[in-house]
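# my questions are about this predicted structure, shown below with the sequence.
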Amino acid sequence: MEFIEPEDQAEFMEGFELPHETRFESWLAQMRADFEAKQTGQPTGGAGQIGQTGRVQYNDLLPPIAVLPFVQHTPGEDTSPLGSLLSEELSRCLARSQAFTVTSYLASRQFDPNRIRPIEVSQVAGVNYLVSGVVHVRGQMMNADIELHDAVREKVIWSRSFQGPLSDLMAGQSAALRDATRQIGQTVVGESIRLIGFKPLAGLEGHTLLMGAISLMQDMNPASFEKAREILNVLLSRAPQHPLALTWMGFWHVLRIQKGFSNDRQLDIHLAEQLATSALSADPSFSLAHTLKGVISSHLLFHFDLAQTSYDLALKDNPNEALALLLKGTTRAYQDRPDEAVQLTDAARRLSPLGPQRYYFDAESAVANLTARNYGRAIELADRSLEANASYPTSLGTKAIALQMSGRTSEARDTVQDLLKAAPMFNMSRYHNYTPLAAGPAGEEWGHALKMAGVPD
């Protein structure tokens, strides 16, 4: 073998078309920089800095996690690759969720799950969380016992069993692993909230702060919602130009309006727009920042065509950006394209891993089904949203309209009373001026339904 040019300057895997190639090149540049720094003894730029490709590294604000090869329990000698296949697919699910920094499975498979200690994986791979498991096969079904470890404290913090068809796993369509991904996300968020509850914010890692802030900003309790802003301010004091922190602060202002907490709607819109612009200045392709621009346009300003442009840019950068898919779907509903709206919001709900946001995804999906005249499904989704967040105004309003349109007038009136308790200032004037539903083709019809159910003028 002969090198035709210096290997450190060669294009890695030249000729291969890679998905998310920009992000891969950014990662590769960072890895090469880290390697060079180790050779020269020079310090490296930490995660969250600008890489050689111009993309920002987000590792410092996402929980680092590794998945060990699963142990397969089978009679006789174990020669099946099922345990490795399961671990690799779970790594992919966690990576697609965009909620974690996932150690490559090619790196994780170096560890012997029967011998390695969690703290050793943490020290080698730099992770806080570790997933391990055992898989059994019964006929055409698999049963996976999965554990989530706090790798630093060497404690099991979550353990569940999941079942599913082997054929789904082989096809990369395992609902069991999607459910496991969602529950792992919920557990990590819960750990973040637990730590925030008794430790000073200044002493917590960035990913713990971000997960805690995302969770708390979903709360309809004003004190919890304000705590989320305090946490995000701590993150921004550490890294004022970090796109992820800027973007979530922008979403905080959007939710402040949607939850009825804002005393100055125009100011919150302005601040959200500024934060989106700052995030995109730091990383012009950042999918979540484009999603923020989109939701400001669609849900607050009712510029639906402009919003679709932002969502398309978000999905170009990351086709698995669940929030962009969701809000693109709801915007399609406002544009009188209900079938596409339902399809997109359903796809988004399958992608979303974080428990605290499930109510929001269900609420937006309920709107899509309302515009498709799927009143029963709209009520079902609104109820699911309200189980998690009992006073979220959007869910209450959607449910009231769907009940009224279904002829269930007494239940609709009861739901409107709940809506008025949650949002005492809500009336028909606010519906027409501030609700994107009112700007859609069925806006007058939905408004009449709310009025008949008892919303005051």
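The structure has been received and is ready for your questions.
# contacts, neighbours, all on C-alpha from now
OK.
# I figured Ala176 was touching Ser161, is that so?
No: checked against Cα atoms under 8 Å, the pair Ala176 and Ser161 is beyond contact range at 9.3 Å.
# who has more neighbours, those two?
A count of neighbours by other Cα atoms under 10 Å puts Ala176 above the other of Ala176 and Ser161, at 20 against 14.
# please tell me how far the more buried one sits from Val71.
With distances taken as Cα to Cα, to the nearest Å, Ala176 is found 17 Å from Val71.
# check Pro81 too.
Counting by Cα to Cα, the separation of Pro81 from Val71 is 10 Å.
# again with Asp145
From Asp145 over to Val71 (counting by Cα to Cα), the distance is 10 Å.
# comparing the two, which residue is more hemmed in?
The residue with the greater number of neighbours, taking Asp145 and Val71 and applying other Cα under 10 Å, is Val71; the counts read 23 against 17.
# any idea how far the more buried one is from His432?
Spatial separation of Val71 from His432 under the definition Cα to Cα is 58 Å.
# before we move on, back to that, identify the contacts common to Asp145 and Val71.
Between them, Asp145 and Val71 have Gly133, Val134, Val135 as joint contacts when contacts are counted by Cα atoms under 8 Å, 6 or more residues apart in numbering.
# among those, which are in strands?
Among those, the members falling in strands are Gly133, Val134, Val135 (criterion: DSSP state E).
# which SSE is the residue nearest to Tyr360 when sequence neighbours are not counted in?
Leaving out its chain neighbours, the residue that sits closest to Tyr360 by Cα to Cα, 6 or more residues apart in numbering is Ser385, at 6.8 Å. When elements are assigned from DSSP states H and E, Ser385 belongs to helix 375-388.
# quick one: list the elements packing against the helix or strand following that helix.
Counting by DSSP H and E, the next helix or strand C-terminal to helix 375-388 is helix 393-405. Using 3 or more Cα pairs under 8 Å, 6 or more residues apart in numbering; DSSP states H and E as the contact definition, the elements that helix 393-405 packs against are helix 358-371, helix 375-388, helix 409-422, helix 443-452.
# comparison target, given below:
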Amino acid sequence: MSCQMEISMFGTCAVKIAGEGGVEVRGAKHRALIVLLATAPLGRRSRSFLQNTLWGDAGYDSGHQNLRRALSDLRKLLGDDFDRLFHTTSTDVELVLDHVRMVGDARRGVFLDDLNVHTPGFDSWRESHSSNPARILALCQDASNHTRPRPRITALPMTVLGGDAVLRTLGDWVAEEICRSLSRSSLYTVISHLSARAMATRMIDIADVRKTLDVDYMITGTMRHAKGDLVMDFDFVDTRSGAILWNRHITSPEQSFVDDLPEKLVNVVVSAGRSIADAAVAHASDRRVGEIADHQLLLAGVSLMHRSPMRDFLRSYDLLTEASARMPHSADIHAWLGKWHVLNVFKNYTTDISRDTQLALDSTRRALDLDPNSSFGLTINGFVHVNLLRDLGRGEARYNAALDINPNESLSWLLRGTLMAFQDDGGAAIRATDRARHLSPIDPFGYYYDSLSASAHLAACDYARALELADRSLMANERHLSTLRTRIAALHFTGDIEGSRKAASDMMRRFPEFRLENYQRDHPAASSATGRNVIEALKAAGVL
């Protein structure tokens, strides 16, 4: 027999078992205990956290006994339902969130207003949530059903004037291709063109599209014949405001339309991805963290994480931690936090490498606890093992496991290619990074794909192509240290010694703290032939 616990956190803090004859939990510490569990990732907190938060002023032994007594009281009150609702071990207490429903909202009153628990730890925890309206709002939602960690987008089948059935079929296929390309990114939720198909049979009403499909953006357009060509006009629309953010005009000869379409659509999907990312950053730029919409937090955080200025990188951490607090059951968010800690080390911003390494591991492990089959979580966990722990074997196993689950996980292919470059298998590195670039033509962080592809070509001794890709990457992000190193090496081995020295001088101007001995000690590729070539080029260019 199933049971459902209902929790209200606003005004009167109420905890009860739903249904006729359901019992109500009345003890203040008992309700506080349940609230702490209900707001935790996976519904799980350590016994030490609960003891310190609820009985911290009583000492460890007393707190330990008080927590045991509180759990015993709940077992007596709830009877058989206790084992359905709680899982306890010697180290943790877990509330089974599948059996929990949040009721009420902030209109009912102040957060935990009447909960008369005033230990220092609980007061501090309560204050941190009370000062953040958006986080409180997230607490009273079922994370699996109501929170939206990603912006939602769809492409409507192209509008065709007249009764040309063939053209109408092609217009439907165009929308399908756009949705398929967009769905390769984990940063957006893509609503299938099949869901939008019915709406394309009548005059499009933006408010109706938003209400029916619950999307933030849509791509719509028209398609027609014109002198042996097929002509497509696209509009990219913000469904909240109704504003057309941009439009595109594309033509293709009718005879080659089917073959040409994927390449023709790249500009459309790339522009859509960049517009969504830019909009998220703009939304977050002039708001306090607590005022940023759920679906903008993750994308803004990830976007800022990949920008050059240190202030943007540090701001991204605030956004990602806020996203993890509001949506603790999202595996992707915890994985992105793991990547942030890796980059914090690689950008030389960290003041404690060991701490960031552990936090990166903890974040990716939490992601995999939430979703063991998360290809993205496995990928970032592999990234941690390769780049921070220098455990290339375990990293490769993680990348392979991710690709077994999702062969289209572009970041897995990209990082696997980088690993192959570290192991001096340039051919395999190029094949993997090319595959990644093919799978993710719309990634708003394309400079990163270009940078790691440049490293792959460097490992294959294709220095001209490595230089071309490094230059293209630096046009988008001129402060990416790895790309600057690759460019110095590519210039050196193409014989442009003077260019290599100028590039090295530019790198040291941007990163005066860079030291060759640190690269030799810390970089996972330092002992490989490719790494030794980079070291040779850096030394020749005057880097100390």
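Cool, got the structure. These numbers come from a predicted model, not from an experiment.
# from memory the residue nearest to Tyr360 of the first structure sits against Glu364, does it?
No: with contact defined as Cα under 8 Å, Ser385 of the first structure and Glu364 do not form a contacting pair (9.3 Å).
# higher neighbour count, those two?
Here Ser385 of the first structure and Glu364 are compared on neighbour count by other Cα under 10 Å; more neighbours surround Glu364, at 30 against 26.
# the second structure: strands as residue ranges?
Listed in chain order (using DSSP E), the strands of the second structure are 5-8, 14-17, 24-25, 44-46, 86-88, 92-95, 100-103, 152-155, 159-160, 189-191, 217-226, 229-238, 244-253.
# could you tell me where the first one falls in the first structure?
When the first structure is aligned by TM-score structural alignment, strand 5-8 of the second structure has no counterpart there.
# check which helices and strands that strand sits against.
In this structure, strand 5-8 of the second structure packs against strand 14-17, strand 100-103, with contacts taken as 3+ Cα pairs under 8 Å, 6+ apart.
# what's the answer for the fourth one, then?
Helices and strands touching strand 44-46 of the second structure, as assessed by 3+ Cα pairs under 8 Å, 6+ apart, comprise helix 28-38, strand 92-95.
# whereabouts in the first structure does it align?
Using TM-score structural alignment, strand 44-46 of the second structure pairs with nothing in the first structure.
# buried ones in that strand?
When neighbours are counted by 16 or more other Cα atoms under 10 Å, the buried residues of strand 44-46 of the second structure are found to be Arg44, Arg45.
# how far out from the middle of the chain is it?
Going by Cα atoms, centre = their mean, to the nearest Å, the spacing between the C-alpha centre of strand 44-46 of the second structure and its chain's C-alpha centre is 24 Å.
# same check, this time on the fifth one
Averaging C-alpha coordinates over strand 86-88 of the second structure and over its chain gives two centres that are 30 Å apart (Cα atoms, centre = their mean).
# tell me what it is packed against?
Other elements packing on strand 86-88 of the second structure under the criterion 3+ Cα pairs under 8 Å, 6+ apart are strand 92-95.
# okay, buried residues for the strand it packs on please.
Within strand 92-95 of the second structure, the residues that count as buried by 16+ other Cα under 10 Å are Val93, Glu94, Leu95.
# can you check stretch 350-362 of the first structure too?
Leu351, Ser352, Pro353, Leu354, Gly355, Pro356, Gln357, Arg358, Tyr359, Tyr360, Phe361, Asp362.
# same check, this time on stretch 246-266 of the second structure
The neighbour-count check on stretch 246-266 of the second structure (16+ other Cα under 10 Å) flags Ile250, Thr251, Ser252, Leu261, Leu265 as buried.
# repeat that for stretch 195-202 of the second structure.
For stretch 195-202 of the second structure, the buried set under the neighbour-count rule, 16+ other Cα under 10 Å, comprises Ala196, Arg197, Met199, Ala200.
# under the alignment, what does the first one map to in the first structure?
Spelled out, it's Ala196 of the second structure. Ala196 of the second structure maps onto Ser108 of the first structure when the alignment is built from TM-score structural alignment.
# what sits closest to that match if chain neighbours are left out?
Distances taken as Cα to Cα, 6+ apart put Leu68 closest to Ser108 of the first structure, at 5.7 Å, once the chain neighbours are dropped.
# can you find the partner of the one you found in the second structure?
Using TM-score structural alignment, Leu68 of the first structure sits opposite Leu156 in the second structure.
# that match against Ala175, yeah?
Yes: the pair Leu156 of the second structure and Ala175 qualifies as a contact (Cα under 8 Å) at a distance of 5.8 Å.
# which residues are in contact with both of these two?
Shared contacts of Leu156 of the second structure and Ala175, counting by Cα under 8 Å, 6+ apart, come down to His193.
# pick out whichever of the two has more residues nearby.
Remark: of Leu156 of the second structure and Ala175, Leu156 carries more neighbours, 30 against 24, as counted by other Cα under 10 Å.
# the more buried one and Met199 of the second structure: what is the separation?
Distance of Leu156 of the second structure to Met199 of the second structure, given as Cα to Cα: 8 Å.
# and if you look at Ala529 of the second structure?
Remark: distance between Ala529 of the second structure and Met199 of the second structure (Cα to Cα) = 58 Å.
# next one: Tyr463 of the second structure
Tyr463 of the second structure sits 51 Å away from Met199 of the second structure, taking Cα to Cα as the criterion.
# what's the answer for Glu513 of the second structure, then?
Using Cα to Cα, one obtains 57 Å as the distance from Glu513 of the second structure to Met199 of the second structure.
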